[in-house]
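Prediction below, plus the sequence it came from.
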Amino acid sequence: MPFCMVVNCGRTSIRDGPFSSFFRIPSKFNNNHKIDNLRSERRKKWIAALKRSDLTELKLKYGRVCSKHFIAGKPAQLSDTENPDWVPSQNLGYTSSTFSKISARSRYVRAMKRRIEVTPLNYKLNIYTKDEQIKPPISMESLDLALRECNRELYELRAKVNQLQFTQEYFVNSDQNTLYYTGLPTYQHLQCLYELVESDIVITHSSKLSKFQQLILVLIKLRLNLPFIDLGNRFSCSRTTVSRIFFSILEILYDKLQSFIIWPDRDDLRTNVPRCFKENFSNTSVIVDCFEVFIEKPSNLQAATKTWSNYKHHHTVKFLIGITPQGAICYISNAYGGRASDKFITEDCDFLDNLVPGDLVLADRGFLINNSVELCYAKLLTPAFKRGKKQLSAKEVEDTRTLAHVRIHVERVIGILRQKYVILRDTLPIEMLKKKCDDDFSFIDKLVVVCCGLINLGPPIISLE
């Protein structure tokens, strides 16, 4: 197992392999197994840079230096001796003054150049007298230092450019960046997601973005809903390329993340019942509600009628969502027109097929599905209605308050879903309702499934305590 020999680094190929490269200590032998002076010099400088007194031939043979210790992330070519990465120089576990000395000396050389005064030299000749302006010669050492300084600045600027291009290095040490741009709580969560989809992302010799950058582009779109032209500017590619990447990676994420939205086994539910459910709702299997997403007005009159929501006063599509008592999303329906009632959606989709005898379903007053739930030998619990009465009884008021205390968790999950992925709060283009010719699901169906799957990747919403 390769490990990094640099003091206090500790990177290994097993733990950090996907995000680090590991390089051998240079050998002093060439391809003909003869000692090479340039290779020997480089080997000595590498060993000197490590500053370790416990190095043996065995450790030098099997030890490695990781990409963290090079400005460009890898060593320079053997012949490129002026390159700052000819020897590891970054994060070596001790304070190095090499670059500061070079910088100081190069500044001195530049200052001396500015201070050079033109010195007239008078040559008295028999024929005529002429003034010559001669600058003192610049030594090779000064030029060498200036070149090294320029190379170092070049590699540092390249490293900064890499950070601005949303590479893995931009996220690896910043959970804050990960959360802001992707909605995932830590880089470890992002790494797991990338490993899940990496093998399905296809890149060619003409691809401008790496596999990781393509994933990040889609997550940023879901998280912040930046326009395609904005994303194109950020990733240095055209709007058409961004659109193509978004829809292709969305398909991959949908294929992988739909398995994260599962109806849990009843025994698992009973084993992990949160405290707020134990006393009155210990048999709860699912809490359901509907939420709506704004869309553009369809040009077709019939479609416009079906998508008009009297509740939102806007054209919308509507989804049925179900969560477990622990707060995990266990069901999400396909999109329905905003005009559809909660009752119609619940009975039309395959939600009821998941119920088993003895299940308890918690819902709001609008879910008039008692008969449908009872046909599954399950029980529906909703807040009490007045039903012509002037007011509810004291028991009904208390029962409603107790139910509202636990049913509010589904509203919390919907709120987190919409807050974390801004695309669900904005008005989506009508093209998102289209389906591929051989597909039963529209793009908006897949988009919502992906967002729900990403929510389930995070920590539990409801504590067991």
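Everything's here; your move.

okay, CA-based contacts and neighbour counts for the rest of this
Noted.

how long is stretch 284-303 from one end to the other?
37 Å (Cα to Cα, to the nearest Å).

Stretch 178-191 now?
Start-to-end, stretch 178-191 (Cα to Cα) is 10 Å.

Give the buried residues for that stretch.
178-179, 181-187, 189-191 (16 or more other Cα atoms under 10 Å).

Do a quick rundown of the strands in the stretch 251-400 of the chain.
Taking DSSP state E, counting those that start in this stretch, the strands of the stretch 251-400 of the chain run over residues 284-294, 308-309, 314-323, 329-332, 336-337, 360-362, 379-381.

then this one, side by side with the first:
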Amino acid sequence: MGKEPSSYARVCSKQFREEDFVYRVGARMFGWKKRCLEAGAVPSKNLPVCSLDRPRTEHTLDVQAQPSEYEIQQSLGTSAFSNHQDVNNEDGLEDVPAAALAFRREIGIQVNPLDAVRHQPLSIAHVKTQKDLSVIGGLPCYQLFYNICVVYTESRMLMQAKSFCLCNEDAVLMTMMKLHHNVPFLLIGVLSGIHRTTAADVFEATIATLAEILQTAVFWSSKEAVVDNLTVHFKEYRNVCAALDCTEIPLQRPKDLESQLLTYSWYKGTYTAKVVVCETPGGHIIFMSKAYGGRASDSFITKEI
């Protein structure tokens, strides 16, 4: 390496010959084992071999060319001719040897071990009954679900050019499940067979499209429709058209201090978003205000709308 060796440097004695060593006077007589190398001695035994100097063995695969269709036909024809004693005279068919048939079957078999099937328990294909659909997504019937999916598919093609790893029906079902149960994206990813970040991206894109197409479903009902759908508890209050309620939705803790001050609700003891929901006595939502921070009072929001 070009470095000057020190006086205490040591080398491996197995790399030098016996003639390269110098013994002190009387060393052999008294059995002294300490010895020194001659000046200019060069290692000549048991030298290490560089990886580039090692002999290489060429590993070649024994690849056999696949026989053509003509060769297979010739092989089958020759085998059938050589075994003509097995001819069935009644049917006019020959018993081709089993080895030739097995050989032809193996030629046609192609297996791709990398073609893995994604496990997806949360899919509309696994929802067998309307009760299951109601439990998962809160939708009462298949007809409503597929009507939403049809409009969603048309709107998504206009609003989003990027495609999902899930079909449109499964994306809508996953979004409805998130809204109905508020389960974490980690669990949704496991049920959908995708990563949690992918599930969050699909939900974010799907909820924006559904908000555009479902906002027309929130409309102010007529007086006659409200009276015709009164419940037992409102039979004595036939003049009531709607009931107002300030609903608080829990949020994660915001990162910045200003958002924490605006969203913290002393009533709930956590960070919330507050909206005014207007419902008919029959339970139909006919109005929803924009979202406010949990710090805003109910009277302030009611005056604003």
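Thanks, I have it. Every value quoted in this text rests on a predicted model; they were computed, and no experiment measured them.

Need the buried residues of stretch 178-191 of structure 1 in JSON lines (columns: distance to Leu60 of structure 1).
As requested, the buried residues of stretch 178-191 of structure 1 are exported to JSON lines (distance: Cα to Cα, whole Å):
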{"residue": "Thr178", "distance to Leu60 of structure 1": "37"}
{"residue": "Leu179", "distance to Leu60 of structure 1": "40"}
{"residue": "Tyr181", "distance to Leu60 of structure 1": "41"}
{"residue": "Thr182", "distance to Leu60 of structure 1": "41"}
{"residue": "Gly183", "distance to Leu60 of structure 1": "43"}
{"residue": "Leu184", "distance to Leu60 of structure 1": "40"}
{"residue": "Pro185", "distance to Leu60 of structure 1": "39"}
{"residue": "Thr186", "distance to Leu60 of structure 1": "35"}
{"residue": "Tyr187", "distance to Leu60 of structure 1": "32"}
{"residue": "His189", "distance to Leu60 of structure 1": "35"}
{"residue": "Leu190", "distance to Leu60 of structure 1": "34"}
{"residue": "Gln191", "distance to Leu60 of structure 1": "31"}
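
and these, which two are the farthest apart?
Farthest-apart pair in the buried residues of stretch 178-191 of structure 1 is Tyr181 and Gln191; separation 14.0 Å (Cα to Cα).

Which one of the strands of the stretch 251-400 of structure 1 lies nearest to Leu196 of structure 1?
strand 329-332 (19.7 Å).

ok, average deviation of the closest one from structure 2?
Mean deviation of strand 329-332 of structure 1 relative to structure 2 after superposition (mean Cα distance after the TM-score superposition for structure 1): 1.4 Å.

Can you check which helix is longest in structure 1?
The helix that spans the most residues within structure 1, counting by DSSP state H, is helix 394-420.

Tell me the counterpart of Ala211 of structure 2 in structure 1.
By TM-score structural alignment, Ala211 of structure 2 lines up with Tyr254 in structure 1.

From Gly453 of structure 1, how far off is that match?
8 Å.

which of those two has more neighbours?
Gly453 (23 against 19; other Cα atoms under 10 Å).

What residues in structure 1 pair up with stretch 259-279 of structure 2?
Aligning stretch 259-279 of structure 2 against structure 1 (TM-score structural alignment) gives residues 303-323.

picking that back up, Serialize the strands of the stretch 251-400 of structure 1 to JSON lines and add fields for mean neighbour count.
Formatted as JSON lines, the strands of the stretch 251-400 of structure 1 follow (neighbours: other Cα atoms under 10 Å):
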{"stretch": "strand 284-294", "mean neighbour count": "23"}
{"stretch": "strand 308-309", "mean neighbour count": "22"}
{"stretch": "strand 314-323", "mean neighbour count": "24"}
{"stretch": "strand 329-332", "mean neighbour count": "23"}
{"stretch": "strand 336-337", "mean neighbour count": "20"}
{"stretch": "strand 360-362", "mean neighbour count": "23"}
{"stretch": "strand 379-381", "mean neighbour count": "19"}
